[in-house]
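Enquirer: coordinates only, sequence not included:
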């Protein structure tokens, strides 16, 4: 069994765009089905047009939680969730040095919940969700554990709208400061949740194909070398 996740960042020290691939190869042993045999981190450099091995670790103590691609902060810091039987952590990979740096401080979390990382307004965000409700946390100060704040809480009232809050999409529309785009993965849909209303007004996104996954991007006037403009 293999778990793979990607992250894209910019190395401003070397003026280089980099694609990072984190791979966990897990055991097929039924006694230890989640045991990671080894973890491999590969980095692709756009300047050099080559892949290089950044890390290969045998029997890491935790496992990569593949909920989405790496969450990017400050253009060069990519983040992934890792967990073992006792705790969860946020690992940070620096595309400047092509190395893991110190973990991001994390608050105490519920044991039985799904977790997913994202970014809103340049701040790292973490969702903790169950089948009926969810909380979106934001790290206001990147260096301080105490700066995690509860951005909003999606209540069980969502069940009356036939939605299950399974994964955030971490996106605010340009015309609103209160609506956030959420992914209803189990039912193949996207919807807006209004954090400015007492019970969260829900508005489905119409005329889209079946939703499987997605990622956010930042528009730029600078074209990536070797890329082509898409209209």
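Expert: Received, thanks. Here the structure is a predicted model, which means the values were calculated and not measured. Numbers count the residues shown, from 1 in each chain.

Enquirer: CA atoms for contacts and neighbours, from now on please.
Expert: Will do.

Enquirer: who are the neighbours in contact with residue 51?
Expert: 42-45 (CA atoms under 8 Å, 6 or more residues apart in numbering).

Enquirer: please repeat the previous calculation with a cut-off of 6 Å.
Expert: Contact partners of residue 51, counting by CA atoms under 6 Å, 6 or more residues apart in numbering, are 43-44.

Enquirer: what's the first helix or strand after the helix or strand harbouring it?
Expert: Taking DSSP states H and E as the definition, residue 51 sits inside strand 50-58. Next helix or strand after strand 50-58 toward the C-terminus (DSSP H and E): strand 63-64.

Enquirer: ok, and the closest non-adjacent residue to residue 196?
Expert: residue 178 (5.3 Å; CA to CA, 6 or more residues apart in numbering).

Enquirer: need the three-state assignment for residue 153.
Expert: Look at residue 153: counting by DSSP: H, G, I helix; E, B strand; the rest coil, its state is strand.

Enquirer: whoops, I mixed them up, residue 186
Expert: Look at residue 186: counting by three-state DSSP, its state is helix.

Enquirer: can you check residue 213 too?
Expert: The local conformation at residue 213, judged by three-state DSSP, is coil.

Enquirer: put this beside the first:
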């Protein structure tokens, strides 16, 4: 009888774990963070790579989005898309983050992880942080060449190796051609190995002069930069695949030349699709990735007092889908654009300290693997 009872108890433990995974994988992040404190076995389950990836896969389409702000005090603040009228929450980052008091810039996010760059004069360091679970990782330094003009960054996920990667592009001026032609050195950082490697060093650049400094991420592994080549300002989109670690070119939309190649432009990602904004207010979206004919003009921002003289980048749809959140790059002012009414309104956040940058990130449990 005792043996049978012991066997039944063991069976129930196995069944219970399957049931827990089934239930937990459908719960919101906030609930799971509370459940981690209930007991060691639940904490162990919720923090396993299997569970965190399962939760991300099941909830990704409906994941809660966060607006992440970098304050003038170098702190991070978050506001939920679900409750935009609520006061912002200061993210209690680890000592790794706090040790960097100099200027921080958000490069982008992937699966709930943020890549931030800390710049001070010639020093440039990268930090990875999960604003939902709070761990922060200081990325090893990659030497910046003495003749480097500036750096571009991107952040994505290698689906083949299940590895998060940072792409750093060091831009060199080719002296014999002035500003029209540049060379680059491309370094790729692997989170799993915690190391950098050079994938192409001082080669003829597909870039020319970058118009956008941070890579626009599509499908989690395709990073895009808008570049200008030649004295007439010929533009193109260069794409770096973090899985294959190779460059390709993405065709621009068919636009009237007089409109297409005049004024400022920038790249963004809207609802998972690559998008481009042209000074004058036209926002174009590539509805089927890689198909030039799928570029479609989404809307035109008519409020010129908003879009001039600085670029606007669309960053997200509202939960209802009737408005698009726009970010003005230099000062990171934030606006809602009503698609049906064709109106722009300023967004004011209650009790939010002065901030220098804003970005969008989903909530996730993805780990930074043994970080402080």
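Expert: That came in fine, so what should we check first? If you're wondering where the values come from, they're calculated on a predicted model, not measured in any experiment.

Enquirer: one step back: check the mean deviation of the strand holding residue 51 of structure 1 from structure 2.
Expert: Once fitted to structure 2, strand 50-58 of structure 1 is off its aligned match by 1.5 Å on average (mean CA distance after the TM-score superposition for structure 1).

Enquirer: what's the match for residue 270 of structure 2 in structure 1?
Expert: Under the alignment (TM-score structural alignment), residue 270 of structure 2 pairs with residue 120 of structure 1.

Enquirer: quick check: that match vs residue 49 of structure 1, distance?
Expert: 31 Å (CA to CA, to the nearest Å).

Enquirer: settle it for me: which of the two has more neighbours?
Expert: Taking neighbours as other CA atoms under 10 Å, residue 120 of structure 1 and residue 49 compare with residue 120 leading, 16 against 8.

Enquirer: right, and residue 67 of structure 2 touches residue 76 too?
Expert: No. Contact criterion CA atoms under 6 Å: residue 67 of structure 2 and residue 76 do not qualify, at 10.2 Å.

Enquirer: so if I had to pick from the two, which one is more boxed in?
Expert: residue 76 (22 against 17).

Enquirer: correct me, but the more buried one touches residue 70?
Expert: Yes. At 4.9 Å, residue 76 of structure 2 and residue 70 qualify as touching, with contact defined as CA under 6 Å.

Enquirer: pull the residues that contact the helix or strand harbouring residue 115 of structure 2.
Expert: Secondary-structure element containing residue 115 of structure 2, defined by DSSP H and E: strand 113-120. Outside strand 113-120 of structure 2, the residues that touch it by CA under 6 Å, 6+ apart are 103-108, 124-130.

Enquirer: which two of these have the greatest separation?
Expert: With CA to CA as the measure, no two of these lie farther apart than 124 and 130, at 20.2 Å.

Enquirer: neighbour count: these two, which is higher?
Expert: Of the pair residue 124 of structure 2 and residue 130, residue 130 is the one with more neighbours under other CA under 10 Å, namely 25 against 16.

Enquirer: in structure 2, what residue corresponds to residue 153 of structure 1?
Expert: Checking TM-score structural alignment: residue 153 of structure 1 goes with residue 300.

Enquirer: burial measure for its match, as a count.
Expert: Quick note: residue 300 of structure 2 (other CA under 10 Å) scores 17 neighbours.

Enquirer: do the same with the one 3 residues further on
Expert: The local packing of residue 303 of structure 2 (other CA under 10 Å) involves 15 other residues.

Enquirer: likewise residue 158 of structure 1?
Expert: Residues lying near residue 158 of structure 1 (other CA under 10 Å) number 18.

Enquirer: wasn't it part of a helix?
Expert: Yes. Residue 158 of structure 1: assigned to a helix according to three-state DSSP.

Enquirer: so how far is residue 213 of structure 1 from residue 114 of structure 1?
Expert: Counting by CA to CA - residue 114 of structure 1 and residue 213 of structure 1 are separated by 16 Å.

Enquirer: looking at these two, which has the bigger crowd around it?
Expert: Taking other CA under 10 Å, residue 114 of structure 1 and residue 213 do not tie; residue 114 has more neighbours (16 against 13).

Enquirer: good, wrapping up.
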